[in-house]
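Chemist: Pasted the sequence and its predicted model underneath.
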Amino acid sequence: MKNIGIIAEYNPMHLGHIHQIKVIKEKYPQSNIIVLMSGSFVQRGEPSILNKFDKAEIAIKNGVDLVLEMPNIVSLQSADYFAYYSTMILNKLNILDYLSFGVESKDFTNLIANFEAIYLNTHMIEDKLKTYLDQGLSYKQSYIRSLDELAIDSSFMKEPNNTLAFNYYKSLRELKSNINVLPIFRNDNGYNNDEISAKNFQSATTIRKLVHENKYISAYVPLESKIKLEKSPKYHLDDYSDLFYYKSFIIQKDPSPIAGYEPGILNLLNKNFDKTLSEAVDLSHNKRHSKARLRRFIFNYLLDITNEDINSLDKISYIRPIAFNDKGRQVLKEIKDKSDIAMLNNFTDIKDNCNKNLVDIDMKSYKLHNIRSKQLNSLDYTHIAYIK
């Protein structure tokens, strides 16, 4: 029986995610699917549109066997950090046979060969990248030109899922992991795209836009996602505008120790802030500061996530299961037998070796996510993992 890992946000879970699970089950019918899922905030620097417990329950009802909560500090970092540390956590479980991810290429052999070429030429690419960045090009433009100059096929790296997939591949290589890769062709309009397309599946970004506009989503998500999205609070960046104003303008919290800070970034946001964070981000983004980067900084700032916290990521030593079925229960027993990683079933399990500062960030993140609901806030302490 194979143990297959997925790194996901399920923001929300949609039919593209269901497709990935279905393909895995077709290839390995007896496999266990273990998902490391971002919880309260996601890598694009946004609040998860649904509560993390709802997301985990939806995943179990749609073919996942075990959902582990990704430490929130990992969720709020750049793509390379996000990929490396989420991969590192899965590697520490000592049970995975494969890491599965979506790609926009059907030629997996050529795709992996290109990934390996990029990995082996990392230092040369970084040198050329710096040259193009200094010329004022965007990071993506600089990266593509660097690959072209080294005669490495750059065409597939123009697709966002392929770029993230490479970061997973690179992380496994850097970790000297025994986990194999399992790419799945992803036929959607790209996770950054917010427009409905003729592709088989719609991106989570498109679906979130439709949800906030109270438009039709039934054809794009499983029934469980539709029900939760109709009945549950739907979180948005602008829910935190007042708190940002208080922290930046009133108490004037020093941003310099904060993860993602560079001189001028907070001044840029403050200059363009009037009433809402989304407006400030829209007016502030440029070649150097993407919207996602600005949003990640905002939430690192609100949560007091510091560079010192980032420096402790290599010592992550805990996981928290938040949903599982009977097969997932057996996987948890296997993890306990084969891994030294601590299992936090609830916050009373916290020990000195469980990265208390990182767990504290998880706790604060959930409280911030549900800042308008005292009732929901209490769930992080009392919640019992959903068991199917």
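Modeler: Looks like it came in fine.
Chemist: can we go C-alpha only for contacts and neighbour counts from here?
Modeler: Will do.
Chemist: From Gly63, how far off is Glu230?
Modeler: Distance, Glu230 to Gly63, by C-alpha to C-alpha, to the nearest Å: 22 Å.
Chemist: Which of the two has more residues huddled nearby?
Modeler: Counted by other C-alpha atoms under 10 Å, Glu230 and Gly63 do not tie: Gly63 has more neighbours, with 15 against 12.
Chemist: I'd like the next helix or strand past the helix or strand that contains Phe82.
Modeler: Per DSSP states H and E: Phe82 is located in helix 79-92. Note on helix 79-92: by DSSP H and E, the next helix or strand toward the C-terminus is strand 98-103.
Chemist: which secondary structure elements does the helix holding Phe82 contact?
Modeler: In terms of contacts (3 or more C-alpha pairs under 8 Å, 6 or more residues apart in numbering; DSSP states H and E), helix 79-92 is packed against strand 3-8, helix 72-75, helix 160-174.
Chemist: also this one, for the comparison:
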Amino acid sequence: MRTVGIIVEYNPFHNGHLYHLQQSLKITNSDAVVAVMSGHFLQRGEPALLNKWTRAEMALRGGCDVVIELPVAYSTQAAEWFAYGAAALLDATGVVDALCFGSEAGDIAPLRRVARLLAREPAAFAGLMAAELRTGASYPGAYSAAVRRFMAEAGDAEAADFPFEQPNNTLGLHYLLALERLGSAIEPFSLRREKAGYAQTTITDAQIASATAIRKLVAESASPAGAAPFVPASTLELLLRDDALGRGRNGWERYALQLFHKLAGEPADVLGRYHEMSEGLEHRVKRLLPELDAVAFEPLLERLKTKRYTRTKLQRALLAVLLGHGKEQLAPDRLRSGVQYIRVLGFSPRGRELLKRMRTAAKLPILNSAAGAPGEYPYLTLDVQATSVYALGWPNAAPRDLFRDYYEKPVTIG
């Protein structure tokens, strides 16, 4: 059974995701799909619209066969570590033959050439990167500029002109870098992203919209039903179900009180120990807090933003405070040591067969829940804590919801 791996957030699963899934099977000539999916908190430093089990069900009903969780230690990181954790998980399953990711360019050849050159972190590139950062550019901007200069100096004009700054191209490059550094046999493929750009807030097509635009539509409507043209029927059903339960439409504002409690209650030197809190950001936070008119996330973010402190950078830093993620916990050396387990969130009947193969082929232990898991999995502890924080954003959260990782079984369909 040839199997393709995909790396997703499904926030929520929409028609564009369905197209990507179906085309991934087609262009890789695969029979099954393993999805690595972020849990309750996402790569841009945001809480997921819906909990991870609901999103796993969306994935399965959309055609995925096994859904495994990307630990929060990786799911909330910038592109390099997000990609590394996800690729390492796919490699660790022992059953994934191909990886298919979406990109703005759809052309994998320049990305592969760059990845082969950068995988060993050449000193020349590090020097170019440092020079770009000294100009005051944001990290993503500095990285894409440094890649262009490096490839120009290597005599690769096509790669030097490649739009690395586009977010899915950037992620794609980091997926390939991760596969190179892992020495993985997984074969990579790329599919061109069509009709809706990443984080595009406007809707310009009758059936395809970005997840960002869909979340905006849902947030501003009386009912998630307005998303119907842009999502499969199964997604709409689950959006409506969780909304009726008071467990849909999650966003940063639901966590503002928890966040402000920590920001106001902890001194600047303590805030400075959290992951992504750097360059004096902790002092800027403490200075601006008393000037706000309300305990609300968006006004805080707007006041904090500068050219250097992008929205995504700030969201990741504030999320690290909310979740209690310290710099040492998520230090590069620890992240580089790789994932520690494979957490299964759901599977289909075909996925059950894949899991049987994984029991003997996988490089890591396979977990169905946190119950009984040994204490040497510190990243699993972070996942359990993240679920507790996430559940506190629900208006009707029960104490049992905070510990759902211990008792919730993987979602099954069929």
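Modeler: Ah, there it is. What you see is a predicted model; the values in this text were computed from it and never measured.
Chemist: What does the superposition give as a TM-score?
Modeler: Overlay of the two chains. TM-score (TM-score structural alignment, normalised by the length of the first structure): 0.92; 386 aligned residues with a C-alpha RMSD of 2.3 Å.
Chemist: quick one on the thing from earlier: mean per-residue distance, the helix holding Phe82 of the first structure versus the second structure.
Modeler: Mean deviation of helix 79-92 of the first structure relative to the second structure after superposition (mean C-alpha distance after the TM-score superposition for the first structure): 1.4 Å.
Chemist: Check stretch 123-132 of the first structure too.
Modeler: Stretch 123-132 of the first structure sits 2.2 Å off on average (mean C-alpha distance after the TM-score superposition for the first structure).
Chemist: quick one: Asn342 of the first structure and Ile316 touch, right?
Modeler: Slight slip there: residue 342 of the first structure is Ala, not Asn. No. Taking C-alpha atoms under 8 Å as the definition, Ala342 of the first structure is not a contact partner of Ile316, at 9.5 Å.
Chemist: okay, stretch 290-300 of the first structure sits on what stretch of the second structure?
Modeler: Mapped onto the second structure using TM-score structural alignment, stretch 290-300 of the first structure covers residues 310-320.
Chemist: Give me the buried stretch members for that stretch, please.
Modeler: Across stretch 310-320 of the second structure, burial judged by 16 or more other C-alpha atoms under 10 Å covers Arg311, Thr312, Lys313, Leu314, Gln315, Arg316, Ala317, Leu318, Leu319, Ala320.
Chemist: Also stretch 334-345 of the first structure?
Modeler: Quick answer for stretch 334-345 of the first structure (16+ other C-alpha under 10 Å): Ile335, Ile341, Ala342, Met343, Leu344.
Chemist: number of nearby residues for Tyr246 of the first structure?
Modeler: Neighbour tally, Tyr246 of the first structure, other C-alpha under 10 Å: 12.
Chemist: Secondary structure element holding the equivalent of it over in the second structure?
Modeler: Correspondence of Tyr246 of the first structure to the second structure, assessed by TM-score structural alignment: His261. For His261 of the second structure, the element it lies in under DSSP H and E is helix 256-265.
Chemist: residue contacts, Arg329 of the first structure?
Modeler: Neighbouring residues of Arg329 of the first structure by C-alpha atoms under 8 Å, 6 or more residues apart in numbering: Leu66.
Chemist: How about the residue positioned nearest the centre of the second structure, nearest residue that isn't a chain neighbour?
Modeler: The centroid of the second structure falls nearest to Gln43 when counting by C-alpha atoms, centre = their mean (3.7 Å). The shortest distance from Gln43 of the second structure to any non-neighbouring residue, by C-alpha to C-alpha, 6 or more residues apart in numbering, is to Thr76 (4.2 Å).
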